[in-house]
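Asks: below are the sequence and a predicted model; questions follow.
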Amino acid sequence: MVVINSVSAGIITALVGFTSSFVVVLTGLRAVGASESQASSGLVALCIVVGASTLWLALRHRIPATTAWSTPGAALLTTAGASAMGFDEAIGAFILCAALLLLSGLWPALGKLTAAIPTPVAQAMLAGVLFPLCLKSISGLSASPAAVAPVVVIWLLGIIFLPMWAVPLAFVGAGIVIAVHLSRSGFSIDAAELLPTLEWTSPAFSVQAAIGIALPLYVVTMAAQNLPGVAVLRSYDYEPPWRDCLSSTALGSLTAAPFGASTINLAAISAALAAAPETNVPADKRWRNAVVSGLTYLLLAGAAAAVVALAGAAPTGLIAAVAGLALLGAFGGAVQGAWSDAALRLPAVLTFLVAASGITVAGIGSAFWALVTGVIMTMAANYSARVQSRRLRHGR
């Protein structure tokens, strides 16, 4: 029975992680210039590296540590696309981000520097990045009501009856809509497009992509994925090996980047699906849940190209709307974190507005300028608080 429970928990962990966010990955890769074949290659590479890194950590440390691609990071790419002149520069930014993640594992001071960015500012930047994407779930209803409305209804029913499966069910609904659309339009998919392939893209490096993509991607991956991932495992009394976790995922990201993959990291939300007592697996055997999850991701790599091909044949606005639904939970969490500290409410608001604006200054996207705004405003707020404190102490 324990074996069956482990297999079930591992498969669910992988399926929920994959179906809840692969559309966001595709949207982000396309936004930074990826062709359909490059986006397909990126998703295949991500599945392989997530599966391999999960297997490595679970088998080596005997804890249910799972990895995932950075869904918030993929969402960030949709606003950072203007920072890259082509997909080759985006690949260069992915490599730089992976190098920063690796350096954080080898040199803890860098990780501490990232943690020094006020949480409300980091969360406000993430919320601003996610906001336009979440709006697509609303605008999609107006643009393609016949295609999007059934998916929204399925998602809503899932929220009511099967909350954990709401987004995966929405993707199933989208698949049905796409199938109906293909049958009515007579559109056909080349069988070659259904086969998984890896396509090499030689990287190029630019200052704009380094500042506008690599740096915000690094901050989001650390603040919204790796640090929460550690917290989730610790909440279940597991002590994750920080250096090995960060180094393994960073090396995996470096390896996969030239094939179109962005970044991978410790899983956060989906981590609980493998590590929680609700799996009905003894605590000392839950690492097997992660092993099954890793193996499932390797199998999903074989289906990734077919998933991309079907997504490319979807009616206008459908995929963007589903991605918006998938990000609503992350957006809600980011908003809650952004407004958590009343003293930093104004810096958080301004950070959110700059990130959501989508502006590009000096060839650098809004995510970076949102961070700059938030840090400057936080320093101003802290200085003002110190001045007011001194005045009160001196009775002025």
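Replies: That came through fine.
Asks: from here on, contacts and neighbour counts on C-alpha atoms
Replies: Fine.
Asks: for the stretch 1-150 of the chain, what spans make up the strands?
Replies: 67-69 (DSSP state E, counting those that start in this stretch).
Asks: and what of the stretch 251-396 of the chain?
Replies: Counting by DSSP E, counting those that start in this stretch, the stretch 251-396 of the chain has strands at residues 264-266.
Asks: could you find the closest non-adjacent residue to residue 11?
Replies: Nearest residue to residue 11, sequence neighbours excluded (C-alpha to C-alpha, 6 or more residues apart in numbering): residue 293, at 5.4 Å.
Asks: was I right about that neighbour contacting residue 10?
Replies: Yes: under the criterion of C-alpha atoms under 8 Å, residue 293 makes contact with residue 10 at 4.1 Å.
Asks: hold the first one in mind and look at this next one:
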Amino acid sequence: MELSFILPKADPEFLVDQLELIGLNNLDERTVDREKMEASLADVANVKWVEGEVASRLMPYLPEEVERSAGHAESTAVLAEKQAKVVAGEKVVDRLRAVGLDDRLAMFQGDNLYGEDVGERVWAYAQVAASLAEDMDFDIVHAHDWMTFVAGMEIKKRTGKPLVLHVHSLNYDRGGPDSRGWIFDIEKNAMEAADLIIPVSRYTGTICTGHYGIDPRKVHFVHNGADPVDTFRSASPFKDGLVLFLGRLTGQKGPRYFLEIAARVLEKNPGVYFVMAGTGEKMRELIEYGAYRDVGDRLHFTGFLNKEKVNKLLSMTDVYCMPSVSEPFGLSAIEAAQYGIPAVISKQSGVAEVMTHARKADFWDVNLMADHITELLTDPKAREEAIQHSLADQKNCTWEAASDRIIELYRDQLGIQN
């Protein structure tokens, strides 16, 4: 298929066959039609946007309610008051028009892609992308997650082309079932406007239909794939086993449950070592809680690791544990399986649909997860069977299979022939 991929930021020297890569950072006023740029934007009557004056630094995949100001923490009451200051989307548009086209394009020139007001960047991206799309020849609009959903809605509105939304993560996953706000509104409005919705798992699809009230007839899941890797094994200094948690240290990923699981495993096998690889707003709280649960001497926080160091860590891991509260897919469990690592994962995850033989439990059932880990560390036969099953399961998760299924959906659901 021929693709035109519009990104906020792209390397102009990056070339791929059949791919037109457009980075907003490479545009200037001469390449954008000013009149089209100022055209009316998508209907946002039900969308509220956080004011730019909010002190917290909003990032696209972190919970809205988390305070991220560097160097200080505000009281809950002050933060709630600031987050209560919201405005309709039209006011954001007016503010963007007031700064001028050059200033809007300049938003995508620096290193800080999302800035202090991610909502404003999302809206500016939508304006530019929609104006560019009007002069392009294409059959389908395909948008990934809420940061591009506004652009997708506007392009559909201007061109009449069918809109496909690829759902990798939802506000529900990041903030919990009671979380509401402007991102939730964008997600719901976009899914209602879409012609086809592709969540990354059946689990996420049920959230789209149940929590967001979307017509199930246009929701069709496609599991993620995994890139093949050259795996290797390193000698581990931990004779009783190493158990790994890999991911953002945020409530969605269940890191506190991992500490509870560790405490229960150590009651039966005090020689096991635990590693939490990743960073996030919960790190300090987790370090303190680990000390409180008296697991600090058998637990290591690595902070952020690059891919090379992650692979090194995987090469010496004995059990992978993913106690996510809500995990749309969970690609890290597939990556662990590629290394022949048996996994203990939560039932509230998309990857549980693919890793059919992995040990599973509800995220809150720390006793069962601890029992699974103990079995995999102490029963050689059970461990070898789990490894072989995991290796077989992960072979079915390929990007080729995912892309074939997406093209099939284009044809069957939208009537598009490639």
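Replies: Thanks, I have the structure now. Small disclaimer: the values here were computed from a predicted structure and weren't measured.
Asks: what's the TM between chain one and chain two?
Replies: With the length set by TM-score structural alignment, normalised by the length of the first structure, the two chains reach a TM-score of 0.22; 147 aligned residues with a C-alpha RMSD of 7.2 Å.
Asks: identify the contacts common to residue 293 and residue 10 of the first structure.
Replies: Contact criterion C-alpha atoms under 8 Å, 6 or more residues apart in numbering; residues shared by residue 293 of the first structure and residue 10: none found.
Asks: between these two, which is the more surrounded one?
Replies: Here residue 293 of the first structure and residue 10 are compared on neighbour count by other C-alpha atoms under 10 Å; more neighbours surround residue 293, at 32 against 29.
Asks: measure the more buried one to residue 166 of the first structure for me?
Replies: According to C-alpha to C-alpha, to the nearest Å, residue 293 of the first structure stands 20 Å off from residue 166 of the first structure.
Asks: then residue 209 of the first structure?
Replies: On the measure of C-alpha to C-alpha, residue 209 of the first structure and residue 166 of the first structure end up 35 Å apart.
Asks: comparing these two, which shows the higher neighbour count?
Replies: A count of neighbours by other C-alpha under 10 Å puts residue 209 above the other of residue 209 of the first structure and residue 166, at 28 against 23.
Asks: state the helix or strand in which that one lies.
Replies: Secondary structure from DSSP states H and E places residue 209 of the first structure in helix 207-209.
Asks: so which elements touch that helix?
Replies: Using 3 or more C-alpha pairs under 8 Å, 6 or more residues apart in numbering; DSSP states H and E as the contact criterion, the elements in contact with helix 207-209 of the first structure are helix 87-106.
Asks: quick one: contacts of whichever strand or helix holds residue 35 of the second structure?
Replies: Residue 35 of the second structure is part of helix 34-37, with elements assigned from DSSP H and E. If you take C-alpha under 8 Å, 6+ apart as the criterion, helix 34-37 of the second structure is touched by 101, 127, 128, 130, 131.
Asks: after it, which helix or strand is next?
Replies: Helix 34-37 of the second structure is succeeded, C-terminally, by strand 48-50 (DSSP H and E).
Asks: show me what that next one is packed against.
Replies: Against strand 48-50 of the second structure (3+ C-alpha pairs under 8 Å, 6+ apart) you get strand 86-88, helix 89-99, helix 182-193.
Asks: any buried residues in the first one, and which?
Replies: Think strand 86-88 of the second structure. Buried residues in strand 86-88 of the second structure, counting neighbours by 16 or more other C-alpha atoms under 10 Å, are found at 86, 88.
Asks: show me what that strand is packed against.
Replies: So strand 86-88 of the second structure, by 3+ C-alpha pairs under 8 Å, 6+ apart, packs with strand 48-50.
Asks: try 10 Å
Replies: strand 48-50, helix 182-193 (3 or more C-alpha pairs under 10 Å, 6 or more residues apart in numbering; DSSP states H and E).
Asks: what is the last one packed up against?
Replies: Yep, that's helix 182-193 of the second structure we're talking about. strand 48-50, strand 86-88, helix 146-159, strand 163-167, helix 171-175, helix 202-210.
Asks: closest one to residue 283 of the second structure among the ones you listed?
Replies: helix 171-175 (16.4 Å; C-alpha to C-alpha).
Asks: buried residues, that closest one. List them.
Replies: 171, 172, 173, 174, 175.
Asks: any idea how far the second one is from residue 146 of the second structure?
Replies: For residue 172 of the second structure, the distance to residue 146 of the second structure (C-alpha to C-alpha) stands at 12 Å.
Asks: quick one: common contacting residues for these two?
Replies: Between them, residue 172 of the second structure and residue 146 share these contacting residues under C-alpha atoms under 10 Å, 6 or more residues apart in numbering: 183, 184.
Asks: what's the separation between residue 292 of the second structure and residue 268 of the second structure?
Replies: Distance from residue 292 of the second structure to residue 268 of the second structure, by C-alpha to C-alpha: 19 Å.
Asks: scratch that, residue 256 of the second structure is what I was asking about
Replies: 20 Å.
Asks: repeat for residue 288 of the second structure
Replies: Residue 288 of the second structure sits 23 Å away from residue 268 of the second structure, going by C-alpha to C-alpha.
Asks: try residue 403 of the second structure
Replies: Counting by C-alpha to C-alpha, the gap from residue 403 of the second structure to residue 268 of the second structure is 45 Å.
Asks: more neighbours: those two, which one.
Replies: The residue with more neighbours, out of residue 403 of the second structure and residue 268, is residue 403; 15 against 12, by other C-alpha under 10 Å.
Asks: how about that one, secondary structure?
Replies: Per DSSP: H, G, I helix; E, B strand; the rest coil, the local secondary structure of residue 403 of the second structure is helix.
Asks: now residue 321 of the second structure
Replies: Per three-state DSSP, residue 321 of the second structure ends up strand.
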